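Asks: okay, here's the prediction I keep looking at, along with the sequence it came from:
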Amino acid sequence: MKNALITGGTSGIGLGIAGHFAANGYNLLVNGLERNGADIAKELAAEYKVKVVFSSANLMHPEQIREMVQQAEQELGQVDVLVNNAGIQYVAPVDEFPEDKWDAILAVNLSSSFHTSKAVWKGMKERKFGRIINIASAHALRASEFKAAYVAAKHGIAGLTKVLALEGAPYNITCNAICPGYVRTPLVEAQISDQAKAHQMSEADVIEKVMLKKQPVKQFVDVCAIAQMALLLASPMSSQLTGTMMPIDGGWSAQ
């Protein structure tokens, strides 16, 4: 039985991944800022009969990240799989983009993945096994208006993924990024209203003319597809699969 640490694992894509991993026998540490995070962990443990612990670490603070990894190692024994999923978003034209929002998005969406990876790296090297999975975005491969910080962070994740893949290769540590198109999560729900204001259009038009416009398959991406890809990338059989950007974006990146 292996152990996975999933940031942002108590809602949206992260919760979908957590459930899929638990259903396949993984013990988990799930991280999130939801007030009911501990209850979510208990529900996962009860449903799938695995050990699930919860961390409320704020990923803007590296010392809390290190404490979270220590908690996972102490309570689970070791971290075999790291899923860097946590993310935040803000939408505004570049000349109106608040600098504190820029700093926060870079900290959570990019820097935290460096800090988590660094914290689990020593143990993975010693055991000659590790799987790091970064939940990036189609915006790691493409850009969109009004998302300066998010696009910059996700492009940064693509670069970090490649570096970790190269450094991890001698130690059977792989690192890959999954790049989803739009998934109807709480984060995207918030974006719909923000985009409506930025583009001065209705929320229905935002979905049709802004979000899904770039996806030839005119549907939101299913969380299950992302979770299944993450499980594949976590497998011992995926040792030759590293340094990749895996689009699950309804054909967006094909254009």
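Replies: Now that the structure is in, tell me what you want to look at.
Asks: from now on I want contacts and neighbour counts done on CA atoms only, so please keep to that.
Replies: Will do.
Asks: what sits against I88?
Replies: Going by Cα atoms under 8 Å, 6 or more residues apart in numbering, I88 touches 105, 108-109, 187.
Asks: as CSV, these with distance to K218 would be great.
Replies: Shown next, in CSV, are the contacts of I88 (distance: Cα to Cα, whole Å):
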residue, distance to K218
I105, 28
V108, 29
N109, 26
L187, 19
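Asks: which among the residues you listed gets closest to P98?
Replies: Nearest to P98, judged by Cα to Cα, of the contacts of I88 is I105 at 10.9 Å.
Asks: farthest pair in the contacts of I88?
Replies: Counting by Cα to Cα, the most remote pair of the contacts of I88 is V108 and L187, 13.7 Å apart.
Asks: which one of these two is surrounded by more residues?
Replies: Neighbours around V108 and L187, counted as other Cα atoms under 10 Å, are more numerous at V108. The numbers are 21 against 16.
Asks: looking at it, the more buried one is touching A86, isn't it?
Replies: Yes - between V108 and A86 there is a contact under Cα atoms under 8 Å: 6.9 Å.
Asks: what do these two both touch?
Replies: Common neighbours of V108 and A86 (Cα under 8 Å, 6+ apart) do not exist.
Asks: three-state assignment of A4?
Replies: Judged by DSSP: H, G, I helix; E, B strand; the rest coil, the three-state class of A4 is strand.
Asks: for it, what are its contacts?
Replies: A4 is in contact with 21, 26-29, 79-83, counting by Cα under 8 Å, 6+ apart.
Asks: again, only this time at 6 Å
Replies: A4 makes contacts with 28, 79-82, as judged by Cα atoms under 6 Å, 6 or more residues apart in numbering.
Asks: got another, please set it beside the one above:
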Amino acid sequence: MTQELTPGPPGLTGPHSVALDLTGRTALVTGAASGIGRACALRLAAAGAKVRAADRDADGLRALQDAASGGALEPHPVDLTDAAGLDAAERTAAGADILVNNAGAQLVRPIEEFPPDDFHRLLTLMLEAPFRLIRGALPHMYEQGWGRIVNISSVHGLRASPYKSAYVSAKHGLEGLSKVTALEGAEHGVTSNCVNPAYVRTPLVEKQIADQAAAHGISEDRVVAEILLADSALKRLLEPEEVAESVAYLCAPEASFITGASLPLDGAWTAH
């Protein structure tokens, strides 16, 4: 899929729009080997943070480490869908000042055909894993009186779509977890927010486009225009760097009063 219905925003490869200095801070980003997670890891590293990059894709983490400047990125290969990986992730979160819960996956099936094991796996990855990571990060954040938790939710954390029962359930649950974290963390200087993108130009979405094109017998361009962007007033895919810039803003001092919120990056999808 190469066609873009309207041009993307200018300046994504130029200077960052959010002035952010994270020198001395440690950030943990999950799902960091590609897509939104990769963009967030590089953005926070560029702001001066020491980034712990977690993903099960060890090769992708090595490529990310090569792309980060100044050796500010530590790869942490981990599988967030099994018990040992969850235990390791919680330990890795200890001492983090910033936590970006981004790791995700998708499976599209009608409910009556949805494999229970896959439903459990997706909820483990996108809801239980963020809980364990938050649990691991909060003691240090509370002790120092400062912390930033950003949960990469989705427009599907605010709206439902058919055939995505696990993904929609996990993202709705993540919204609730984020709000509870905000209420508990407020007195300790910890904010917790969700960022809610529509369809982003990532490997996960590119695979969905290809799969739907094959399933419906139509071109990938038609999948984007007629299915993915049907509810969006802006007729283009979101870029990972746009999501990362929103994450950066939520870590900035100017965002210290934003907590328990959900920030839609949805091209007016939820305006309907």
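Replies: Done, it's in. Not measured: the values here are computed from a predicted model.
Asks: longest single helix anywhere in the first structure?
Replies: helix 148-168 (DSSP state H).
Asks: name the element the residue mapped onto A103 of the second structure from the first structure belongs to?
Replies: The alignment partner of A103 of the second structure in the first structure, by TM-score structural alignment, is A86. Per DSSP states H and E: A86 of the first structure is located in neither a helix nor a strand.
Asks: please report how far the residue nearest to L64 of the second structure when sequence neighbours are not counted lies from L42 of the second structure.
Replies: Nearest non-adjacent residue to L64 of the second structure, counting by Cα to Cα, 6 or more residues apart in numbering: A33, 6.3 Å away. Separation of A33 of the second structure from L42 of the second structure (Cα to Cα, to the nearest Å): 10 Å.
Asks: over to A186 of the second structure?
Replies: Counting by Cα to Cα - A186 of the second structure and L42 of the second structure are separated by 28 Å.
Asks: so which of those two has more stuff around it?
Replies: Legend: neighbour count by other Cα under 10 Å for A186 of the second structure and L42, higher for L42 (25 against 18).
Asks: would you mind measuring from the more buried one to D66 of the second structure?
Replies: Distance from L42 of the second structure to D66 of the second structure, counting by Cα to Cα: 11 Å.
Asks: got JSON lines for the contacts of I88 of the first structure, with distance to T116 of the first structure and secondary structure too?
Replies: Converted to JSON lines, the contacts of I88 of the first structure look like this (distance: Cα to Cα, whole Å; DSSP: H, G, I helix; E, B strand; the rest coil):
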{"residue": "I105", "distance to T116 of the first structure": "16", "secondary structure": "helix"}
{"residue": "V108", "distance to T116 of the first structure": "11", "secondary structure": "helix"}
{"residue": "N109", "distance to T116 of the first structure": "12", "secondary structure": "helix"}
{"residue": "L187", "distance to T116 of the first structure": "22", "secondary structure": "helix"}
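Asks: now the helix or strand hosting E90 of the second structure on the first structure. Mean distance?
Replies: Element membership for E90 of the second structure (DSSP H and E) is helix 83-93. Comparison of helix 83-93 of the second structure with the first structure after fitting gives an average deviation of 3.7 Å (mean Cα distance after the TM-score superposition for the first structure).
Asks: and the helix or strand that comes right after that helix, what does it pack against?
Replies: The helix or strand immediately downstream of helix 83-93 of the second structure is strand 98-101, counting by DSSP H and E. Applying 3 or more Cα pairs under 6 Å, 6 or more residues apart in numbering; DSSP states H and E, one finds that strand 98-101 of the second structure contacts strand 26-30, strand 147-152.
Asks: residues in the first structure aligned with the longest one?
Replies: It stands for strand 147-152 of the second structure. Using TM-score structural alignment, strand 147-152 of the second structure lines up with residues 130-135 of the first structure.
Asks: go on, stretch 236-253 of the second structure?
Replies: Under TM-score structural alignment, the match for stretch 236-253 of the second structure in the first structure covers residues 219-236.
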